[in-house]
Structures are given as C-alpha cells and as structure tokens.
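J.: Have a look; sequence and predicted model below, questions after that.
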Amino acid sequence: MASKNKYSFSTAALYPRSAAESLRLIAEAGFSHAELMPQCFADARENFAKAAEKSGIHVASIHYPLAMFSMLYNSSEGMVQEARRFGNELVRLCSALGTEVLVIHPHEMQKDPILKQRLEEPIRDNILLLAEACEAVGLILAIENSPKGVGRSPEGLLSYIASLGNNKVIRPAIDTTEACEAGIDPAEFIIKTQPAHLHLSDHAGNEKHIPAGEGENDWHAIKRALEGYQGYYTLEPLYRYYIDEPVKKLAKAFEFLAGLFEGNA
C-alpha cells in the first residue's frame, strides 16, 4: 500500500482490545501502517487478513505473538512440530497482508554441551525454518534486542544473528526502551547495528515503554542515528498508557512522529 510516510503503531499498545478494533483505531488516527501483535490464534491465521483489510491500514509488520512465545522456544518434540506449523501459518498471514517484517526475540543460549544439544538445537532449528519460510515470500525476520541475554548489546545482538548463519533475511530490530534497560544509549545501539526495523518508545528512570516524547530519550540524537534508515517508524508504548482516550492519544502519537521525522520518513 502506497503511503507518503512510514509511521506505524503497534496493536500491542491497545491491548486488551481486539486486533481488528485496534487496527481500525490506528487507521482513524491517521496512520497508514500498523504492527500487528496477535493476541490469539485467530488473529494469526491467514483468514484474519480479511478483517485486517477492512480497517484500510497496511499491516507493515507482525510481532510473533508474546502469548505464543513458549511455542517457538520449546524443545519438546510435540511442541516443536506445533511451533513449525504455527510459524508457517503466521508467514502465510504476512504474505496475504503484504507484510514486510516478522519480529521475534533471541532464544536463550546454552553453554553446557548437553543442554545445547537437547534444549537449544531444536529451538535454533525452529528459528532457521521460520527464516526459510520468510525468505520464500520475501519477508524480513527481524531479531529484536533484549535487556537480558545475548541481545542486550549491539555486539551481542549482531553476534547472535551471525550465529544463525549467512541468511540475509535475518536482520536486527531495535527497541529504544530495551536499549535503555540494558544501559545503552538508543542512538548508539542504532548506529552500531543499522537496524531493519524499529520499536520506538520512551524511558525515564524505572518507567519503561512510555509514549515517545514523554520521557528522557534524546529523540534528536535518535533521529540523527537513523540517517539512511529505510524501514518503518513503529511506536510500541506500553498498553496501560492507552487504556482510556485511545483516539486522542493515538493522534498525539502520530503528531510526535510527524514532528520529529518530517521529511525523513
């Protein structure tokens, strides 16, 4: 879907509303793009595309459902098969919607050789098969940084991605709040990783995933770090900030992006 900008908003921030209602609200606020966070299996099936298309918004990215993460990162033989079927279904939904990015998190790395073989290898294979399915439809599989584990630093995230092999569809995704939680300036994280996808929110003290522009982040430094960035500017604040007055707050979020990135998106 053509658009004059790449401003996007995550349905995760509108929980517990339904995915279909969330997409409608995001579209009404002026966004042309959204990131879908499925909250149930029905939201992740290919036939959800019909409901999504009614909103008139382009689902530019899909975040692997947090509610189903334990499927992807599970070594049980039966669940491995379920995870692979679910992953293929999710990729079919992406293809039906014209989605460009599928976001996941790094898995837990094991140091003990036995645990690595028994626990980590099946999970690694799940991710590699998901990457193959993404590649088949021209989809980026974006690995998001995390404040804990291998993805907490730029070097760690890039090393993790490299460990998955020379697959060009596997790219970094940077969450500004997750960078702050790891004690790293978001602009520095962006410069060092050159992400293919962004999750934007603010941070202040112990408060995290605050609506962008309402915390302590240096957004002008982040903007400078994003020079040459070609992806979507996806706002992903915590849902508790949008429980009430979502229309008003979504409009404010759009205005923040437009004001910051005018002529840069």
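T.: Structure's in. What do you need? Numbers count the residues shown, from 1 in each chain.
J.: switch to C-alpha atoms for all contacts and neighbour counts from now on
T.: OK.
J.: Following element in sequence after the helix or strand hosting Tyr160, please.
T.: In the assignment (DSSP states H and E), Tyr160 maps to helix 154-163. Note on helix 154-163: by DSSP H and E, the next helix or strand toward the C-terminus is strand 170-175.
J.: counting contacts, what elements does that next one pack onto?
T.: Packing partners of strand 170-175 (3 or more CA pairs under 8 Å, 6 or more residues apart in numbering; DSSP states H and E): strand 140-144, helix 154-163, helix 186-193, strand 197-200.
J.: Give me the contacts around it.
T.: Here strand 170-175 makes contact (CA atoms under 8 Å, 6 or more residues apart in numbering) with 103, 131, 140-145, 157-158, 161, 186, 189-190, 193-201.
J.: which other residues reach stretch 129-136?
T.: 84, 87-88, 91, 140-141, 167, 169-170.
J.: want to throw these into JSON lines with distance to Asn217 and neighbour count?
T.: As requested, the contacts of stretch 129-136 are exported to JSON lines (distance: CA to CA, whole Å; neighbours: other CA atoms under 10 Å):
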{"residue": "Arg84", "distance to Asn217": "38", "neighbour count": "19"}
{"residue": "Gly87", "distance to Asn217": "34", "neighbour count": "23"}
{"residue": "Asn88", "distance to Asn217": "37", "neighbour count": "18"}
{"residue": "Val91", "distance to Asn217": "34", "neighbour count": "26"}
{"residue": "Ile140", "distance to Asn217": "27", "neighbour count": "22"}
{"residue": "Leu141", "distance to Asn217": "27", "neighbour count": "31"}
{"residue": "Asn167", "distance to Asn217": "33", "neighbour count": "14"}
{"residue": "Val169", "distance to Asn217": "30", "neighbour count": "18"}
{"residue": "Ile170", "distance to Asn217": "27", "neighbour count": "25"}
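J.: just these now: which is nearest Leu119?
T.: Arg84 (16.1 Å; CA to CA).
J.: For this structure, which segments count as strands?
T.: 7-10, 33-36, 58-63, 101-104, 140-144, 170-175, 197-200, 202-204, 207-210, 233-235 (DSSP state E).
J.: closest to Glu77 out of those strands?
T.: With CA to CA as the criterion, Glu77 lies closest to strand 101-104 of the strands of the chain, at 20.9 Å.
J.: in the longest helix belonging to the chain, what counts as buried?
T.: Ranked by residue count and defined by DSSP state H, the top helix of the chain is helix 77-97. By neighbour count on 16 or more other CA atoms under 10 Å, the buried set for helix 77-97 is 80, 83-84, 86-95, 97.
J.: Against that first model, consider the following:
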Amino acid sequence: MRLGFSPFTTGLDYRTAFELAAELGLFLEIAYDQHEADPRLPGAKELAEMGRSAGVGFTVHLPFVDWNLASLVPSVWRLSLERTQKALEFAGQIGAYCGVLHTGSVPLRHPEALTQAHRLLEQALRALEPTVPLALENLGLDKNDLLETPAELVRLLQAHPQHSFCLDVGHALVQLGPEGPKTYHQLLQDRLIHWHLHDNRGASDEHLPCGEGEVDWAWVRQVLKGFGGTVALEVTGGVEGVRRSVALLRQA
C-alpha cells in the first residue's frame, strides 16, 4: 500500500507539502483544478522534477469544479470531456499512479433527463483515453448526484471494465451511514485500486482528520493490510491533520 495526502484539502503549499511527504514517506494527490485555475503553479514537467528530487510520487484528482460529464448541455459536456482528457495527459506526464474521477450530476431529476445523463456519462467513459489507471469515485452526497446507489456504480463499472474504483470512506458514511464504507468495499473490492480517507460525523462531508468522526478506523486498518494500491488522505487540519491521520493508520 502506498499512502499519500491531498495538499489541496489540507491547505498546504507545495513546498510544505513536499517536505512533509518526503519526511513521512507519502505521495501527493494533485488537484488538477488548481493547476487549471492558477498559472503560478508548476507545470507537469516541473512538478515531475520536484517529485523526483524529493522522492515523492503522485496521484491526480481529475477536474470536478465547474465540470460535469453527465451534463445535458452539449457545450458543457464537451468542455468537461476535454478538460478530463487534458488532466489525464497531465497525470501521465507526472507519472501518477492513478487518476480519480467523479461521475457527474443532474439537477433536473426527470426520468428522461436521468436516462440521457447516464448515456452521456457512459459515452464520455468510452471516449476517454487514460494515460494512467482511472478510478471512479463514489459520491451520493447531494440530491443532484447522478448515481444515487452503490448498485448504480457497480453496473457502471461492469459496463466499463477498463476502469477501476476509488472508495471514499467519508462519502460512503454520509450517504449510507456507518456500514456505508463496508457496503461499497464488499461490492467493489475486486475493482478497488485507490482510497480516499477522511472523517466526518455522518451528516456532512467535513473532511476531518482520521479519528475525529464516526468512520470505523479499526475496520479500515484491517482491510488495508492486504491492499496493494494507493490511499490518499483528504483531511483538513494542515500539517498536524496529516500527521495525526498517518499515525492512526500506521498503528499496529
């Protein structure tokens, strides 16, 4: 298992994030949206060199801000697809272990709109040309999220065997309660290549440091023992939030 964290969620600049990652033996999960929005951030070539110098690897969170691969608006859908492909190319250029993808939203909850949104998402998943393994993340946090149940994500991944799964334990807790992470794991463990770890108290997506909410961390540690993929902390709390979370996960 490779363990890392998201500088974006943690609120750390790259200098601090690289220093902390090198010290603790972690990788960094890069938020591609940040690099689109802020030209001052390093490009792919520079970021890759920073990683080599520090001995720090990467995963990439693909776009999710002002983005929707299930959009019923053709121009929005095309732009979202274009941005996702560019992000995948960026991920390949920095040697990322994988890229994490959301599954879109549909504010118009009409049956015909939902059917068309599913078609558009599937069309996008067929059209993408990943340069790194692509992991679809469970959401179910908002009434507008396209996928409302674990079964829908199972069917989507069955239809697209070229892609994999990212289990977000915080999202699963909010969506389904304390058994939510276990439900997703049971259904999709054979497709699981990446985890997002953070905590909450069950009502909202708080991204607390691990151990400060209601996630069953004893269960998480147990199932991670035999996991060979990547695990990214998406916690708030700055440097100490990362340190506390890493310490909890590395308990014997």
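T.: In hand now; what should we look at? None of the values given here were measured: they were computed from a predicted structure.
J.: Got a TM-score for the pair?
T.: Scored against TM-score structural alignment, normalised by the length of the second structure, the superposed chains reach a TM-score of 0.78; 238 aligned residues with a CA RMSD of 3.1 Å.
J.: Relative to Leu66 of the first structure, tell me which of the helices and strands packed on strand 170-175 of the first structure wins on proximity.
T.: strand 140-144 (12.8 Å).
J.: quick one: the closest one aligns where in the second structure?
T.: Counting by TM-score structural alignment, strand 140-144 of the first structure falls onto residues 133-137 of the second structure.
J.: Run the chain-centre distance for the matching stretch.
T.: In this view, stretch 133-137 of the second structure has its centroid 8 Å away from the chain centroid, taken as CA atoms, centre = their mean, to the nearest Å.
J.: try stretch 221-228 of the second structure
T.: Using CA atoms, centre = their mean, the offset of stretch 221-228 of the second structure from its chain centre is 18 Å.
J.: what's the answer for stretch 209-220 of the first structure, then?
T.: The mean C-alpha position of stretch 209-220 of the first structure is separated from the chain mean by 18 Å, CA atoms, centre = their mean.
J.: Could you do stretch 114-128 of the second structure as well?
T.: Worked out by CA atoms, centre = their mean, stretch 114-128 of the second structure lies 19 Å from the chain centre.
J.: Repeat that for stretch 155-173 of the first structure.
T.: The answer for stretch 155-173 of the first structure is 15 Å, by CA atoms, centre = their mean.
J.: next one: stretch 95-115 of the second structure
T.: The answer for stretch 95-115 of the second structure is 13 Å, by CA atoms, centre = their mean.
J.: Buried by neighbour count: which residues of that stretch qualify?
T.: For stretch 95-115 of the second structure, by 16+ other CA under 10 Å, it's 95-106, 113-114.
J.: before we move on, back to that, so which of the strands of the first structure is nearest Phe69 of the first structure?
T.: Taking those one by one with CA to CA, strand 101-104 is closest: 8.7 Å.
J.: The closest one vs the second structure, average offset?
T.: Following the fit onto the second structure, the mean deviation recorded for strand 101-104 of the first structure is 1.2 Å by mean CA distance after the TM-score superposition for the first structure.
J.: Take the contacts of stretch 129-136 of the first structure and write them to a markdown table, including distance to Ala60 of the first structure.
T.: What follows is the contacts of stretch 129-136 of the first structure, written out as a markdown table (distance: CA to CA, whole Å):
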| residue | distance to Ala60 of the first structure |
| --- | --- |
| Arg84 | 22 |
| Gly87 | 17 |
| Asn88 | 18 |
| Val91 | 13 |
| Ile140 | 11 |
| Leu141 | 13 |
| Asn167 | 21 |
| Val169 | 16 |
| Ile170 | 17 |
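J.: So which of those residues is the closest to Tyr229 of the first structure?
T.: Once CA to CA is applied, the member of the contacts of stretch 129-136 of the first structure that ends up nearest Tyr229 of the first structure is Ile140, at 14.8 Å.
J.: List the contacts of the closest one.
T.: With CA under 8 Å, 6+ apart, Ile140 of the first structure has these contacts: 100-102, 134, 169-171.
J.: swap in Gly51 of the second structure?
T.: So Gly51 of the second structure contacts 18, 57-58 (CA under 8 Å, 6+ apart).
J.: repeat that with 6 Å
T.: Applying CA atoms under 6 Å, 6 or more residues apart in numbering, we find Gly51 of the second structure in contact with Gly57.
J.: ditto for the one 10 residues further on
T.: Residues counted as contacts of His61 of the second structure (CA under 6 Å, 6+ apart) are 30-31, 99-100.
J.: Map it onto the first structure.
T.: Per TM-score structural alignment, His61 of the second structure is aligned with His63.
J.: picking up where we left off before, possible to save the buried residues of helix 77-97 of the first structure as TSV with distance to Ser8 of the first structure?
T.: Output for the buried residues of helix 77-97 of the first structure, formatted as TSV (distance: CA to CA, whole Å):
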residue	distance to Ser8 of the first structure
Val80	32
Ala83	28
Arg84	28
Phe86	25
Gly87	23
Asn88	24
Glu89	23
Leu90	20
Val91	20
Arg92	21
Leu93	18
Cys94	16
Ser95	18
Leu97	15
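J.: which one of these is nearest Phe48 of the first structure?
T.: Leu93 (7.4 Å).
J.: In the second structure, what sits opposite the closest one in the alignment?
T.: Aligned counterpart of Leu93 of the first structure in the second structure: Phe90 (TM-score structural alignment).
J.: Name the nearest residue to that match, ignoring sequence neighbours.
T.: Ala44 (6.1 Å; CA to CA, 6 or more residues apart in numbering).
J.: do you know how far that neighbour is from Thr131 of the second structure?
T.: Taking CA to CA, to the nearest Å as the measure, Ala44 of the second structure falls 14 Å from Thr131 of the second structure.
J.: For Leu157 of the second structure, see how far away Arg78 of the second structure is.
T.: Counting by CA to CA, the gap from Arg78 of the second structure to Leu157 of the second structure is 22 Å.
J.: Over to Tyr32 of the second structure?
T.: Using CA to CA, Tyr32 of the second structure is found at 23 Å from Leu157 of the second structure.
J.: now, which of the buried residues of stretch 95-115 of the second structure sits nearest Gly4 of the second structure?
T.: Lowest distance from Gly4 of the second structure to those (CA to CA) belongs to Tyr97, with 11.2 Å.
J.: Would you confirm that that closest one contacts Thr59?
T.: Yes: the pair Tyr97 of the second structure / Thr59 is scored as a contact, 5.2 Å apart, by CA atoms under 6 Å.
J.: what about His209 of the first structure, how many neighbours?
T.: 25 (other CA atoms under 10 Å).
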